[in-house]
Structure formats: structure tokens, C-alpha cells
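Q: Sequence plus the predicted model coming up.
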Amino acid sequence: MSTITTRDGTQIYYKDWGKGQPVVFSHGWPLNGDSWESQMFFLAGHGYRVIAHDRRGHGRSSQPWDGNEMDTYADDLAELIEHLDLRNAALFGFSTGGGEVARYIGRHGTGRVAKAGLISAVPPLMLKTDANPGGLPIEVFDGIRAGSVADRSQLYKDIASGPFYGFNRDGAKVSQGMIDAFWMQGMMAGHKSAYDCIKAFSETDFTEDLKKFDVPTLVLHGDDDQIVPIGAAGLASAKLIKDAKLVVYPGAPHGLTDTHKDQLNADLLSFLQR
């Protein structure tokens, strides 16, 4: 396996396919780099070098007790980018991974970055606060934590078979394969790591990070996202990022990297070629 060892001794797994301009993918919770495989397969076939890592505590990476928060996630990403000496890279983040990309740019700048993309991403802030009335109440995330402690295997099955892919909507074409893949990736994550990550993706405020974006940025979101509602996420991020390109998929759920993969692949390629 391809891995790097971070400064605190954590092993980060990554896969690196193809040749050309580097495109780096950051995944969502509780998944791993495999969740981007449709986009990686497509873009590698169109002349790009595609790289996806498993966030610490997820997938094939180490499961450290500490460091399961956005600053460390972003620093791990920076170490990977520096280890591979990537330049002129495009960074795409899905859901929690969008937070990782935002915090990376906030902490490490865009010296190695040519473009960025936030796909169904959590920034600027998921949690409802006085300053963020459109966010989700803390009880939502407390419920996810409680479900994780009670029976996280069932929690992942419930999320995947319901709101994540929109399979709870009338007329939805349910894919048992997608449900199984989500569950399998979730169960590869460390229990403590996945638990801590709930706080990281829900309570981290990325507002100041987004204001530091100074590269062409794609903000893409489904308007039927039941996990990360578009109003407090994609629409708000597009307003904070200078000259962001906002693309809304009508009726699309959170997990559009799978449900709308052909459309997304075409849009990512178009954005990269622009």
C-alpha cells in the first residue's frame, strides 16, 4: 500500500492513478477515498493524475485516538501534497472533505493549488447558531453520536438506505450496492475517529477559510440534500468565495458523486479544462 507517515506518526493511505495535472480528492464521513472512485476512474482516463487519501481514522489509514479534527485533517493533507510535491493541483472535497479542503487553504494557502471544488460540502458551518440560523440544531448531531454509540453498523445502513442517496424519496430507484458500499466503508473507519469526526464536520466554522480562497472555485450542491442542506452550505459558501462558480443539481441528494456521477464527471472535467 502507498502510505505516508505524518509528523505525529499516523500512517495515511493514498492511491495515485494516472499522469498529468494532479487532482486531489478529500472524502466524506464516514467513508474513505474509494467513495471518489467513479470520478477518479473517469478523470484519470482523461489525462489527469488523480490522488485520494483515507483521512486519519478512516479506511486503510491509522486510527489514532487524537487529532480527529479539522486542523489536523488539513495538516495531514498538506503533508501528503508536500510529500508528493504536487503543484498546480486541483483540490476537490465532498461533504466533510470540503471542510478539509477549506481548512487546508485557510491554513496553508494556495501556493500549490490551481483550482478548488466544494461538492455537497459542509462549509461554511453546519451547526445552527444565533449567527447561523439556517444551520441544523445540535440535537441532529447528538442523535448521530447516540446512534454511533448504540449500533453504528445499523446507523450507517440507515443513513445510506435513507437520506444520503435520497432513497427515502417517493419513486427513488434504490441501489443495494451503493448502500452496501457505504456501510462497508463506514465500518472500516475507527469507532473513536468516526465519532470525533461528527463534531469536526458539524461544529467547525469555515467562514474565514472561505474568504481566503483566491483560485477558481466550483461550488456544487444538490437542492434536495437532506444531509447538508444547500441553504446553509453550498449557497452560503458561494457567497463567501470570491467569484465562485455555483452549480445546483435540481432534485439531487447528498451522495451525488454516485447518484449523479456521469453529470458530475462531465462538470468536473469541464471545470478543470476551463
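A: Structure received.
Q: going forward, measure contacts and count neighbours with C-alpha atoms only.
A: Noted.
Q: Which residue ranges of the protein form strands?
A: Ranges of strands in the chain, per DSSP state E, are 3-5, 11-17, 21-26, 48-53, 89-94, 113-119, 217-222, 245-249.
Q: Structure two is appended below for comparative analysis:
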Amino acid sequence: MKTTKNDTLTSKNGHSEVNGIKMYYEIYGQGKPLVLIHGGGSTIQTTFGRVIPMLAKHRKIIAVELQAHGRTSDRGKDSSFEQDADDVATLLKNLNIDKADFFGFSNGGTTTVQIAIRHPEIVDKIILGSALLKRSGVPAQFWGFMKQAQLSNMPKELKEAYLQVTPDSNGLQIMHDRDAKRMVNFKDIPDELIKSIKVPTLFINGDQDVVTPEHALEMHKLIANSKVAIIPGVHGEYIEEITTLKSDSKEADYVIPMIESFLDKPETKQ
């Protein structure tokens, strides 16, 4: 682990041996742990880089990069949300963190759901940003697009960010192909598993998101101890995800306090 400084934050970063991969992580701030899990094709910085300084004022932030993403190695096997969930749980064990809150965006939200299902003992609260739990949660044409997915169609901001931290075009192709194949083969998470999630849950979705607002509302009904917030904007705009920066949105200025309020509110027994 090494310590680095940027303009305002000191972070620790390193790699940990996790289930056959070298998993990259960064730690910011002090306080109760909040684990950040990025979206598909992304790095820590492309998903959360604009909001980590806000979140780290009051929390210990543990941001991770999943299999084949960013600075984390590939294990030579297809990616799965279940394996990603197990990888995050193992990393936290390696870091001696017994319990944490989790904020997953997009694919990272689906991974967070699997963490809550598979490792409930390590979870206090979860935030699901634009998380897909059922195939019906996106427009039908999404699935046809994923079948035709090519690296050339990947947002250039995400490609450039990967190559900036891992200058390996072959690794970039592997990441893309693993993410695309996982989405093509995506299967609904069964209702009974979703209903088994008992921890306080906050769904966040854009009103013009890839994942439909209706999906967030439907999944909210399946998790008894959950809330939902529909925010104006596109996929990830509410956390200033890198591909949305051209909109010059300031939504994070009120979304992050909303998230902090949810995390800080004492849990009421159901």
C-alpha cells in the first residue's frame, strides 16, 4: 500500500490478492467505511472521481476496481456479478473491515445487490445507483445493442481512462468483451432473492436513465426497507460520471447530501 496526495485529498492505494486476481483499491478519509463499486467499463475515477472528495469528508471511502477493470488483473474467466461480489467481500476481509455501507453504480449496483444477497453479514446499508436487477429494466433494444457491442463503440472517455492507468490495449479489449458478454447473458435476479435483502436500501435513478425509473420503483417494492429517488438527468449524471460532464450538471451538490442523510439516519427496526 502506498500513500499519494492530490490537491485536496490524501489516499492510500494498493493491490490485494483476491480469489486469484490482484485487486486494486483506494482508501480516502476517516470514519465509517463506505465501499464504492464502479460501473461497467469504468475505473474508480470515471465513475466516482467527482464525488469522492465530498463523500470522504465524513467517511472512510474504500473504492475498488473489479476484475479486468482499471488496475485490477483478469483471472482468465468470464466475469459475473456473483464473482465480483465475492471478490469485494474477500478484499474487505483482507483489509480487516468487518462491516460497511456500499454504493454501487450501474453494473456496480448489480454487484452490490449480490453482496447484500451473498454476504449480508458485512452489509449495513446499500445505495443502488441505476442498478439492473431484471432484463425488463432496460428498453428492449438495449439487448440487441449489447449483442453487437464493439470496442469502437465504447465511450472514448472510458477507453482513455483505462489506458491512462493501464496502457494495455489487449487488456482494454478483454475488459470490454467480458462486460459485453456478461450483459448479453444477464439473467433476472429472482424475486425471492431480492426480497431477502433486509438492510436499508436507497435506489437512485435518472429520469432519462438507461435503466428505467419504472424498474427502480418496481424493485423498491420488493425490498421492504427501501427508498427510491428519481433525479432529473441521464445515466450517472447525478454523480457526475465522466461521460456526463459535458452537461455541466451540478446535481451531485444535492444528491451527495441526500445520500449522506440516508447513510447517517439511525435504522428503525421493521
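A: Cool, got the structure. Nothing here was measured: the structure is a model prediction, and the numbers come from that model.
Q: I'd like the TM-score for the two structures, please.
A: After superposition, the two chains reach a TM-score of 0.79 (TM-score structural alignment, normalised by the length of the second structure), with 234 aligned residues with a C-alpha RMSD of 2.1 Å.
Q: still on that earlier bit, is it possible to export the strands of the first structure to TSV including mean neighbour count and distance to Ser62 of the first structure?
A: Below are the strands of the first structure laid out as TSV (neighbours: other C-alpha atoms under 10 Å; distance: least, C-alpha to C-alpha, whole Å):
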stretch	mean neighbour count	distance to Ser62 of the first structure
strand 3-5	17	9
strand 11-17	20	5
strand 21-26	24	16
strand 48-53	24	12
strand 89-94	25	21
strand 113-119	24	26
strand 217-222	25	30
strand 245-249	16	35
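Q: Can you check which of these gets nearest to Gly135 of the first structure?
A: Among the strands of the first structure, the nearest to Gly135 of the first structure by C-alpha to C-alpha is strand 217-222 (15.7 Å).
Q: tell me the contacts of Thr112 of the second structure?
A: Ile37, Ala85, Phe102, Phe103, Gly104, Ile126, Leu128 (C-alpha atoms under 8 Å, 6 or more residues apart in numbering).
Q: from these, which is closest to Ser152 of the second structure?
A: Ile37 (24.7 Å).
Q: Hmm, that closest one is touching Val64, no?
A: Yes: assessed by C-alpha atoms under 8 Å, Ile37 of the second structure is found in contact with Val64 at 6.0 Å.
Q: Quick check: neighbours shared by these two?
A: With C-alpha under 8 Å, 6+ apart as the test, Ile37 of the second structure and Val64 both reach Ile44.
Q: any chance of the contacts of Thr112 of the second structure in TSV, plus distance to Ser169 of the second structure?
A: Shown next, in TSV, are these (distance: C-alpha to C-alpha, whole Å):
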residue	distance to Ser169 of the second structure
Ile37	23
Ala85	26
Phe102	31
Phe103	29
Gly104	26
Ile126	34
Leu128	31
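Q: Which parts of the stretch 51-200 of the second structure are helices?
A: 52-55, 81-94, 107-118, 141-147, 156-165, 169-184, 191-195 (DSSP state H, counting those that start in this stretch).
Q: what number of residues lie near Ser152 of the second structure?
A: A count of neighbours around Ser152 of the second structure, defined by other C-alpha atoms under 10 Å, yields 9.
Q: before we move on, what about Glu157 of the second structure?
A: Glu157 of the second structure: 12 neighbours (other C-alpha under 10 Å).
Q: Compute the distance between it and Glu17 of the second structure, please.
A: Plainly put, Glu157 of the second structure is 29 Å away from Glu17 of the second structure if you go by C-alpha to C-alpha, to the nearest Å.
Q: how about Pro200 of the second structure, what's its partner in the first structure?
A: Alignment note (TM-score structural alignment): Pro200 of the second structure maps to Pro216 of the first structure.
Q: That match is in contact with Lys115, isn't it?
A: Yes: contact criterion C-alpha under 8 Å: Pro216 of the first structure and Lys115 qualify, at 5.1 Å.
Q: Touching both of those two, which residues are there?
A: With C-alpha under 8 Å, 6+ apart as the test, Pro216 of the first structure and Lys115 reach no residue in common.
Q: What is the burial count for the residue nearest to Ala121 of the first structure when sequence neighbours are not counted?
A: Excluding the flanking residues, the one nearest Ala121 of the first structure by C-alpha to C-alpha, 6 or more residues apart in numbering is Ser95, at 3.7 Å. Neighbour count of Ser95 of the first structure, defined by other C-alpha under 10 Å: 24.
Q: Ser95 of the first structure maps to what in the second structure?
A: Using TM-score structural alignment, Ser95 of the first structure lines up with Ser106 in the second structure.
Q: Ala236 of the first structure too?
A: Aligned partner of Ala236 of the first structure by TM-score structural alignment: Glu218.
Q: And Gly59 of the first structure, by the same measure?
A: Counting by TM-score structural alignment, the partner of Gly59 of the first structure is Gly70.
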